[in-house]
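Student: Dropping the sequence and predicted coords here.
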Amino acid sequence: MSTEHDWITTPVTADLLRGFLDVEETAHGLLPHRLPAWARRQIPDSQLALAEAQPSGVRLAFRTRATVIELDTLPTKRAYRGLPAPADGVYDLLVDGRLAGQATVAGGNVNVIDMATQSVEPREGAPGTARFSGLPAGDKGVEIWLPHTEITELIALRTDAPVEPAPDGGRKRWLHHGSSISHGSNATHPTAIWPALAASQGAAELVNLGFGGGALLDPFTARAMRDTPADLISLKIGINVVNTDAMRLRAFTPAVHGFLDTIREGHPTTPLLVVSPILCPVQEDTPGPLAPDFSSGTLTFKATGDPDERAAGRLTLNVIRDALARIVEERATDDPHLHHLDGRDLYGEADHAELPLPDGVHPCPAGHRRIAENFARLAFGPGGPFAVQNG
């Protein structure tokens, strides 16, 4: 930590945070969560437990005249056995909505994941500091977006001028649920994940429940969304159900109905957009489960199911797209605020030809931008399901 300033230390409390559903007090500080404690007790696997604690879309938001800001954190990073260590997660600092600085925190804890067995080996590390300097003088709105793939315990916030929680800006609150693509896989920094980009373009306040590997129509996720205030809701459903081979068509259809029924208990007239999967050639017509493939020297994925079993109800992306379109069409007769969007309108064949999926499943950084641009146009733009609500 630098000593060149007269520092003001501000406790990191929930009123400084946005984009979270719960906070946990730890031995080090405050840990944001994207599922409430009661839901976390129902999580059946370590992958979702890790994903919901990774603060995708979570940010500190405050007003200050500070020109230097330091944030002490203890990150918990993710590494894959047999692969090079990933780069440190990025902290994005925005001033009045514009990216004005980036920082990383070295060290911290590391969870080493074995992709073949999904076992996790934890390794302990030390806290560090994300430092931002040279910020413009004068009163300003500041946001610090936390690394979207690093669990981040918030320890201390130091500034060279007082801070106060940012006031409500009057933006519509957009509650989004999806898979690792919504979580931000392959995006290089937290404001570059497609939901964050789309929220910025749509002038919406994002709450991102995109969970890597965890969009499986879990009832506790539906109940958490039911109980979370929202002006706009979207669900990106399908790819995790296919790539985990979690259910067949007979179970999938009522599971979608049940998920929607639960959300509607808390949000009976909120615009609700159901989005089917983006194009993913390895899973278009081949069922899961998905398996890691290291044969090229880098991590890619391949589908291992038998396409001939589609007649027996095995799910593929095309089967799911047809099912979601049918479900929304049937329900919309009694629910005029329910809408459907084919994910291939966000990322389809032409997009794949231009911006192929690096690992066969997740978009590249430019792919995130493409998805965000298309979502903003189709959802927030004129005639879109979110347009009237967004003003």
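Tutor: The structure has been received and is ready for your questions.
Student: Only C-alpha atoms from now on, for both contacts and neighbour counts.
Tutor: Fine.
Student: which residues sit against the lengthiest helix in the chain?
Tutor: Determined from DSSP state H, the single longest helix within the chain is helix 249-266. Counting by C-alpha atoms under 8 Å, 6 or more residues apart in numbering, the neighbours of helix 249-266 from elsewhere in the structure are 217-219, 222-223, 225-227, 313-315, 323, 327.
Student: By neighbour count, which of those wins?
Tutor: For the contacts of helix 249-266, counting by other C-alpha atoms under 10 Å, the largest number of neighbours falls to Leu315: 31 neighbours.
Student: Identify the residues contacting that one.
Tutor: With C-alpha under 8 Å, 6+ apart as the criterion, the residues that contact Leu315 are 241-242, 245, 247-249, 287-288.
Student: That one falls within a helix, correct?
Tutor: No: when DSSP: H, G, I helix; E, B strand; the rest coil is applied, Leu315 is found to be coil, with no helix at that position.
Student: sorry, back to before: following the longest helix of the chain, which helix or strand shows up next?
Tutor: Next in sequence after helix 249-266, counting helices and strands by DSSP states H and E, comes strand 272-275.
Student: So which residues of the stretch 51-200 of the chain form strands?
Tutor: In the stretch 51-200 of the chain, the segments counted as strands under DSSP state E, counting those that start in this stretch are 59-64, 69-80, 90-95, 98-104, 109-113, 120-123, 128-132, 140-145, 151-159, 163-165, 172-178.
Student: Put this next to the first one:
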Amino acid sequence: MTAWITTPIERNLLRGALDLERSARGLLPHRLPAWARQQFPDQFLARAEAAPSGVRLAFRTRATAVELDVHPIRTVYRDLPTPADGVYDLHIDGHLAAQTSVPEGDIRTVDMTTLSETLRPGPPGTVRFTGLSAGPKDIEIWLPQNEIVHLLALRTDAPVDAVPDRGRKVWLHHGSSISHGTSADSPSTTWPALAATLGGVELINLGLSGNALLDPFLARVIRDTPADLISVKIGINLVNTDLMRLRAFAPAVHGLLDTIREGHPETPLLLLSPLLCPIQEDTPGPIIVDLDCRPQACFRALGDPTDPTRLTLRVIRDELSRIAEQRAPEDPNLHYLDGRSLYGERDFAELPLPDAVHPDGAAHRRIAEHFAELAFGNGGPFAV
């Protein structure tokens, strides 16, 4: 019979979270601090920031068995395919060693037409990894990137210590659902997580599905968060929500960069434009879900491509390149990278977007490899 040791889950065992909330269901990691969460009423953003993309438990132990009690809340959208249960990735000494899922938890159903929600409560479940080697090792448990997870208890059959600082640089990245990893295979195989591994850095992922929208509070969060490397990927959500017109776009980008520079005046800062997305290269948003697509639902754009005030991906890339060039004389640590160098025409031909917007798992790996080469490689802005 296993002699379990229960270790309190405290901040020193968590990475990638900016805040922790003690709720009725357990300890809830947040990727935005409490003051920022008070500045938006949008439930879509609330769900996105609480979905723990890039958040992982990290500890050192000799344990051969690890259990983590959790209470997940997964979101399903009415009339769309039900997503698979979220995946928990176990890393041992930096390598993916095992994966599992928890079928228990609450189910939140969202009607995309009315935005109404219903919640079906469910019981908590247990993440369980056994048969681990008995020697000392560093363990990371990556939480699912696509569902909210309340943490209840951590049990092991040997004592647990926090992992000491390994001297790695901290990379903070902000982007859309692609950076969030909504369609990735698992939490440690989103493109930012894979790129962080290739670059040998610690990741803080502020990819927020559907919500990379130049919000001022997000700029202040980045400004106030300690980081050695920063990247911001801007564009796709502004186009597919049809949130902003061309007149407002450039000043808003300058405002984002100015605010970040208040807290990080000389930190390498990489401005990333959108990846290739054919349906929005020259057609503005908004986008809608086309339920008649086969074999799965997909997106299509509804905007007027003849309207010169509307944002498209091509317009945004031109503007971001121009802004970076304009600021370069006074900000030598600001860099620009065209997102099509991460996923472009050749990549699309080989690895098309299954729903016309989001890359699949293989494309996430391709994007990570390209980013690691261009950002972390020799001569790159993030070369370590």
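Tutor: It's in. Computed from a predicted model, the values in this text were never measured in an experiment.
Student: Need the strands of the stretch 51-200 of the first structure in TSV (columns: distance to Pro254 of the first structure).
Tutor: Below are those laid out as TSV (distance: least, C-alpha to C-alpha, whole Å):
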stretch	distance to Pro254 of the first structure
strand 59-64	35
strand 69-80	35
strand 90-95	40
strand 98-104	43
strand 109-113	33
strand 120-123	33
strand 128-132	46
strand 140-145	37
strand 151-159	34
strand 163-165	43
strand 172-178	18
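Student: could the ones you listed be laid out in JSON lines, adding mean neighbour count?
Tutor: Formatted as JSON lines, those follow (neighbours: other C-alpha atoms under 10 Å):
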{"stretch": "strand 59-64", "mean neighbour count": "21"}
{"stretch": "strand 69-80", "mean neighbour count": "22"}
{"stretch": "strand 90-95", "mean neighbour count": "22"}
{"stretch": "strand 98-104", "mean neighbour count": "16"}
{"stretch": "strand 109-113", "mean neighbour count": "19"}
{"stretch": "strand 120-123", "mean neighbour count": "14"}
{"stretch": "strand 128-132", "mean neighbour count": "19"}
{"stretch": "strand 140-145", "mean neighbour count": "23"}
{"stretch": "strand 151-159", "mean neighbour count": "23"}
{"stretch": "strand 163-165", "mean neighbour count": "17"}
{"stretch": "strand 172-178", "mean neighbour count": "23"}
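Student: residue in the second structure matching Arg63 of the first structure?
Tutor: In the second structure, the residue paired with Arg63 of the first structure according to TM-score structural alignment is Arg60.
Student: next one: Arg171 of the first structure
Tutor: For Arg171 of the first structure, the aligned position in the second structure is occupied by Arg168, per TM-score structural alignment.
Student: Give me the number of neighbouring residues for the residue nearest to its match when sequence neighbours are not counted.
Tutor: What sits nearest to Arg168 of the second structure in space, not counting adjacent residues and going by C-alpha to C-alpha, 6 or more residues apart in numbering, is Val201, at 5.3 Å. Under the neighbour criterion other C-alpha under 10 Å, Val201 of the second structure is assigned a count of 22.
Student: Let me see the contact set for whatever residue of the first structure lines up with Val201 of the second structure.
Tutor: Superposed on the first structure with TM-score structural alignment, Val201 of the second structure falls opposite Ala204. Going by C-alpha under 8 Å, 6+ apart, Ala204 of the first structure touches 171-174, 390.
Student: List which of the residues you listed are still in contact in the second structure.
Tutor: Compared against the second structure with both residues aligned by TM-score structural alignment, their matches' C-alpha atoms under 8 Å, those retain 171-174.
Student: Most widely separated two among these?
Tutor: The distance between the two most remote of these (C-alpha to C-alpha) is 9.0 Å, for Arg171 and Trp174.
Student: Give me the common contacts of those two.
Tutor: 204-205.
Student: Of the kept ones among the contacts of Ala204 of the first structure, which is the nearest to Pro385 of the first structure?
Tutor: Minimum distance to Pro385 of the first structure across those is 12.2 Å, recorded for Trp174 (C-alpha to C-alpha).
Student: isn't the closest one right up against Pro229?
Tutor: No: here Trp174 of the first structure does not reach Pro229: they are 9.2 Å apart, not a contact under C-alpha atoms under 8 Å.
Student: Next one: Asp322 of the first structure relative to Ser133 of the first structure, how far apart?
Tutor: 51 Å (C-alpha to C-alpha, to the nearest Å).
Student: who's in contact with the aligned partner of Ile287 of the second structure in the first structure?
Tutor: Alignment note: Ile287 of the second structure maps to Leu290 in the first structure; criterion TM-score structural alignment. When contacts are counted by C-alpha under 8 Å, 6+ apart, Leu290 of the first structure is found next to 243-245, 301-304.
Student: His173 of the second structure now?
Tutor: When the contact criterion is C-alpha under 8 Å, 6+ apart, the partners of His173 of the second structure are 192, 203-207, 230-233.
Student: if you set the cut-off to 7 Å instead, what comes out?
Tutor: 204-207, 230-232 (C-alpha atoms under 7 Å, 6 or more residues apart in numbering).
Student: top of those residues by neighbour count?
Tutor: Neighbour counts for the contacts of His173 of the second structure (other C-alpha under 10 Å) peak at Leu206, which has 29 neighbours.
Student: thinking Val76 of the second structure is in contact with Met112, fair?
Tutor: No: in this structure, Val76 of the second structure is not within contact of Met112 by C-alpha atoms under 7 Å, at 10.2 Å.
Student: Surely Thr126 of the second structure is in contact with Val70?
Tutor: Yes: between Thr126 of the second structure and Val70 there is a contact under C-alpha under 7 Å: 6.0 Å.
Student: any common contacting residues for the two?
Tutor: Shared between the contact lists of Thr126 of the second structure and Val70 (criterion: C-alpha under 7 Å, 6+ apart) there are no residues.
Student: aligned partner of His95 of the second structure in the first structure?
Tutor: For His95 of the second structure, the residue aligned by TM-score structural alignment is Arg98.
Student: Ala372 of the second structure matches what in the first structure?
Tutor: Pairing criterion TM-score structural alignment: the partner of Ala372 of the second structure within the first structure is identified as Ala376.
Student: Give the full set of residues in contact with its match.
Tutor: With C-alpha under 7 Å, 6+ apart as the criterion, the residues that contact Ala376 of the first structure are 198, 201-202.
Student: and if we set it to 8 Å?
Tutor: By C-alpha under 8 Å, 6+ apart, the residues touching Ala376 of the first structure are 198-199, 201-202.
Student: Quick one: the contacts of His173 of the second structure as TSV, columns for distance to Leu337 of the second structure and secondary structure too.
Tutor: Below are the contacts of His173 of the second structure laid out as TSV (distance: C-alpha to C-alpha, whole Å; DSSP: H, G, I helix; E, B strand; the rest coil):
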residue	distance to Leu337 of the second structure	secondary structure
Ile204	20	strand
Asn205	18	strand
Leu206	18	strand
Gly207	17	strand
Ile230	13	strand
Ser231	10	strand
Val232	10	strand
